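In: Next input, structure requested:
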Amino acid sequence: MEGFQNIALGFATALQPENLLLCLCGVLLGTFIGILPGVGPLITIAVLLPVTFGLPPEGAIIMLAGIYYGAQYGGSTTAILVNLPGEASSVVTMMDGHAMAKRGRAGAALAIAAIGSFIAGVIGTILIAVFSPALASVAMQFGPAEYFALMAFALCCTSALVQGSVLKGVVMAMLGALVGLIGTDINSGVSRLDFGFRELSNGIEFSALAIGLFGIAEMVRHLGDPEPKGQVTVKTGRILPTLEDLKVSIGPILRGTGLGTLIGILPGAGLSISSFAAYILEKKVAKDPSQFGKGAIQGVAAPEAANNAAAQTSFIPTLTLGIPGSATMALMLGALLIQGITPGPRIMQEQPTLFWGLIASMVIGNLLLLVLNLPLVRLWVKLLDVPYRWLCPAILTFGCVGIYSIGFAASDIYIAAAFGLAGYLFLKLDLELAPFILGFILAPMLEEHFRRAMLLSRGDLTVFVTHPLSATFLGLIVVLIGLIGVHKYRSYLADRAAAAEARG
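Out: This is a model prediction of the structure:
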């Protein structure tokens, strides 16, 4: 009975005219930026963070979530039509989707991508509603020690699961934590790490940091790239797929949904991994794997279902545990913090309207995307002709106005510019931004919960290992470090063996 009441509360919130309009704006904008190469939801959400400051918490997160999963729809359009993925997760869709388009079946590919995304999105949303209460059932057992251990585990996970060097991930997380601690210590009133600048006494404004790292840095990087040619060389043809297409696609859609759901829950896994994993799985189970890459409709259905399911379920650790699984989810976490809401196991008890309203809006948003996406395909294709250099001034102006409107401080714009330069250097050095942003967000909360635990235990450090939940999370950190060490040692032995074989 309580479950039905929660769902009813969610739909009552999501169907409010303002929230419904924000959901529609979010999914349309998400589709738009998903189509445009080089923009993406990360930059858009970073730029729009200041706008959410003046919105109710429910409306702000509903709009940002719509942008996030709407971009997964839009990314498939350019991947199929012009062999240019609007989103990184659409690279896999491009392999068979564009091959179908060249054979005159672009409409069927677009339709299957939309249908697969819709089914996966709805199933993923249902799973959020089913499993989130189970995670939140332990909320009453969480104290300062448990929260500290959980956040430390989240930081370690994100640092360890980055692509490339684990050491770089750890360094970026520590650097983000140092930046997060800039400002005045609320307990002692002592300024720290501000180097004598009064503008830093209240800490770094999250919107300035986000727009600098993700917006300005990405724009500078892409301005140096050759201008992509957005000329559509194929016709969309018939939009609706045949019954045979649906019959062949239903299995891959369901398998992709299941795989994407599991990967989406894992912190740091990302949507691209779910797409590649679903594609590889379909190739393994296919009767004729040789058709993949030549226009197999399964190669479109499975990856699109996987990345959309992962997009939905990635909200589970972000909302119920406060563990963002990606840089975009970290920005979502920042948007909630701007609203004065701290995600965690208690969010369903403390903010039921926001939590269940978001879940209901996902169902509505996915339905809106299915209804709107196919008729607007030809319109979206026209947007591919907009040069990226024309978008940059608008994005930059909008972002700076938004930053200034929060605190009416010109110094925040200078801070954004500084982080734009830092973000560009990070990208050039192939350093992951997700650990940095997570370190920035979690460091003040880590410090707060550590101090509370010390205060309640009267300085006894054993409080972190005598409490079962905190001890479990700290044990998982040790296990994670051990697994990384074993992996590195095996890689070292394999390299030595390969070198010896080459010399012999």
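In: Only C-alpha atoms from now on, for both contacts and neighbour counts.
Out: OK.
In: for the protein, which residue is closest to the average position?
Out: Nearest residue to the geometric centre of the chain (C-alpha atoms, centre = their mean): residue 328, 3.5 Å.
In: so it makes contact with residue 40?
Out: No: with contact defined as C-alpha atoms under 8 Å, residue 328 and residue 40 do not form a contacting pair (9.9 Å).
In: Find residues that contact each of these two.
Out: With contacts taken as C-alpha atoms under 8 Å, 6 or more residues apart in numbering, residue 328 and residue 40 have no neighbour in common.
In: Could you work out the end-to-end span of stretch 137-149 for me?
Out: 18 Å (C-alpha to C-alpha, to the nearest Å).
In: chain center to it: distance?
Out: 25 Å (C-alpha atoms, centre = their mean, to the nearest Å).
In: ok, longest helix in the protein?
Out: helix 468-503 (DSSP state H).
In: just to revisit the earlier point, quickly find the element holding the residue nearest to the centre of the chain.
Out: Following DSSP states H and E, the helix or strand that holds residue 328 is helix 327-338.
In: can you pull the buried residues of whichever helix or strand comes after that helix?
Out: Using DSSP H and E, the helix or strand that follows helix 327-338 in sequence is helix 347-350. Applying a neighbour-count criterion of 16 or more other C-alpha atoms under 10 Å, one finds 347-348 buried in helix 347-350.
In: structure for this one too, so we can compare:
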Amino acid sequence: MELLNNLALGFSTAFTLQNLLYAFLGCMIGTMIGVLPGLGPIATISMLLPATFVLPPTAALIMLAGIYYGAQYGGSTTSILVNIPGEASSVVTCIDGYQMARRGRAGPALATAALASFFAGTVATMAIAAFAPPLAELAFKFGAAEYFSLMVLGLVGAVALASGSLPKAVAMIVLGVLLGLIGTDVNSGVQRYTYDIQSLADGIGFVVIAMGVFGFAEVITNLEKKEAREVFTDQKLQIYPSKDDVKRAAGPTMRGTLLGSVLGLLPGGGASLASFGAYTLEKKISKNKHEFGKGAVEGVAAPESANNAAAQTNFIPLLTLGIPPNAVMALMVGAMTIHNIQPGPQVMTSNPELFWGLIASMWIGNAMLVILNLPLIGIWVRLLKVPYRFLYPAILTFCCIGVYTVNNNVFDVFMTAIFGFIGYVFIKLKCEPAPLLLGFILGPMMEENFRRALLLSRGDFSTFVTRPLSATLLVLALVLVLLVTLPAIKSRREEVFTEPT
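Out: Model prediction:
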């Protein structure tokens, strides 16, 4: 009964004309920045943060939240159409979504992504409303040691996900971790691996690497394949998914929603790890393993539902504990601070209209997003009929603009070009770049929590195995390592991960 009263309060707050307008504005902006390669929610929210000062607190947070989960919807568009992930969480969607587009099934891929995202967002919002207080207690049990162990498990999972040989997958993860360490050490203030290049003092941005190893490298690779440049123009393009597509996507969508809802609660997890984990799970249990990597609809539904569910439940540790699980949530903390709101458990009691109004707006926002995205599918699909001699320069131009606008730094554009060449070499060597990005994202956080755990334990390494939850996560990681190295599992894995020719 209390839940119904709280939801009634939330909907009465969210259904005001002003809040509906800002919810729609946030969803629309989020979709557009998700579609544009390089422009993610972090850069956009950072730019709009000062503008929220003149808005009421609830309206400001509703708009910023709409930008965040709206970008998860839009990010799948470029992943599917041109193999360029706008966000880290969209990396996995490239694997099968782009292959579906190459086979003339971009429409079903986009529709599946939109519907799976809508379902996941709706269910995850229900989870926030019903289970936010008890689920937040789980995060109380996570200290620095547990966060480190969770990220170790995530990186081991990336090895299981990667196609190709295990040594190559491990090498890509290690390279990603090393790239993430470039920049200024937050504890000592000493620059590491910058070689006196001041533009590297703040490290290498995710957008630079993602645009390089996926966007630029894909352009270079396709330009040397004449048949790839003609694949879209010589066939009839399908717009909407078939009944078989819907049936095959239903199970992965539900499993991805459940997994994403859980991982979204934990700092270091979130949308990126959720999408990787959901894809890995589906590849292991699907009856259509041979289709993964060649255009399996399950390979779109699972990661898209997982990353959107995680994007919603990311708000639980923020609103109930005041702990931002990722950079976007850290910006949300900044927005709350601007309005003199202290994030944490007291938000539910001192600002119930804001807390429940924000949750209700997520339902409304997800409905707005599916209404916005489904009619646009035909427009996005028709872009594939544009000759590649026009499309590729446009892709490179938008990539360069997106990379430049993040930091207004020309050096980042040159770095993207360098990573484009590196990504091309990876393709030739048959190295999967997705683990590199996960290592790049989790590496700095893993180092920070590793050092924090040792500081708290006064240099005692046993803290990672004496704490029950941390030890459990490390045991799971060890079990996963043993499983993927067993001869029977290894041969089956190589069969499943065979690259399409």
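In: Mind checking how well the two chains overlap by TM-score?
Out: Once superposed, chain against chain, the TM-score is 0.66 (TM-score structural alignment, normalised by the length of structure 2); 419 aligned residues with a C-alpha RMSD of 4.9 Å.
In: circling back to that earlier point, quick check: which helices or strands does the helix holding residue 328 of structure 1 pack against?
Out: Under the contact criterion of 3 or more C-alpha pairs under 8 Å, 6 or more residues apart in numbering; DSSP states H and E, helix 327-338 of structure 1 touches helix 40-52, helix 57-82, helix 315-320, helix 434-456.
In: Packed most tightly, which of these would that be?
Out: helix 57-82 (a mean of 28; mean count of other C-alpha atoms under 10 Å).
In: Tell me the first helix or strand C-terminal of that one.
Out: helix 91-102.
In: Also compute the angle for that next one relative to helix 57-82, please.
Out: Relative orientation of helix 91-102 of structure 1 with respect to helix 57-82: 50 degrees, computed using axes from the mean of the first three to the mean of the last three C-alpha atoms, to 10 degrees.
In: by contact count, what packs against helix 91-102 of structure 1?
Out: If you count contacts as 3+ C-alpha pairs under 8 Å, 6+ apart, helix 91-102 of structure 1 packs onto helix 57-82, helix 106-136, helix 271-285, helix 298-313.
In: Need the winner for burial among the ones you listed.
Out: It is helix 298-313: most buried of these by mean count of other C-alpha under 10 Å, with a mean of 34.
In: can you tell me the helix or strand for the closest residue to residue 446 of structure 2 other than its chain neighbours?
Out: Once flanking residues are discounted, residue 446 of structure 2 sits nearest to residue 148: 5.2 Å by C-alpha to C-alpha, 6 or more residues apart in numbering. Using DSSP H and E, residue 148 of structure 2 sits in helix 144-161.
In: May I see the helices and strands packed on helix 327-338 of structure 1 arranged in JSON lines, with distance to residue 408 of structure 1 as well?
Out: Shown next, in JSON lines, are these (distance: least, C-alpha to C-alpha, whole Å):
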{"stretch": "helix 40-52", "distance to residue 408 of structure 1": "12"}
{"stretch": "helix 57-82", "distance to residue 408 of structure 1": "21"}
{"stretch": "helix 315-320", "distance to residue 408 of structure 1": "30"}
{"stretch": "helix 434-456", "distance to residue 408 of structure 1": "22"}
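In: quick one, which of those is nearest to residue 1 of structure 1?
Out: For residue 1 of structure 1, the closest of those is helix 315-320, at 21.4 Å, according to C-alpha to C-alpha.
In: average gap between that closest one and structure 2?
Out: Comparing helix 315-320 of structure 1 with its match in structure 2 after superposition yields a mean distance of 5.4 Å (mean C-alpha distance after the TM-score superposition for structure 1).
In: so residue 241 of structure 2 sits in a strand?
Out: No: using DSSP: H, G, I helix; E, B strand; the rest coil, the secondary structure at residue 241 of structure 2 is coil, not a strand.
In: sorry, back to before: residues near the residue nearest to residue 446 of structure 2, how many?
Out: Counted with other C-alpha atoms under 10 Å, the burial measure for residue 148 of structure 2 works out to 28 neighbours.
In: for the helices and strands packed on helix 91-102 of structure 1, which one sits closest to residue 221 of structure 1?
Out: Judging those by C-alpha to C-alpha, what sits closest to residue 221 of structure 1 is helix 57-82, at 19.9 Å.
In: Quick one: map residue 361 of structure 1 onto structure 2.
Out: Matched to structure 2 by TM-score structural alignment, residue 361 of structure 1 sits across from residue 365.
In: Its match touches residue 27, doesn't it?
Out: Yes: under the criterion of C-alpha under 8 Å, residue 365 of structure 2 makes contact with residue 27 at 6.5 Å.
In: what sits in contact with each of those two?
Out: Common neighbours of residue 365 of structure 2 and residue 27 (C-alpha under 8 Å, 6+ apart) are residue 66.
In: Now do the same contact list for the residue nearest to residue 446 of structure 2.
Out: Contacts of residue 148 of structure 2 by C-alpha under 8 Å, 6+ apart are 445-447, 449-450.
In: swap in residue 431 of structure 1?
Out: Counting by C-alpha under 8 Å, 6+ apart, residue 431 of structure 1 touches 168-169, 172.
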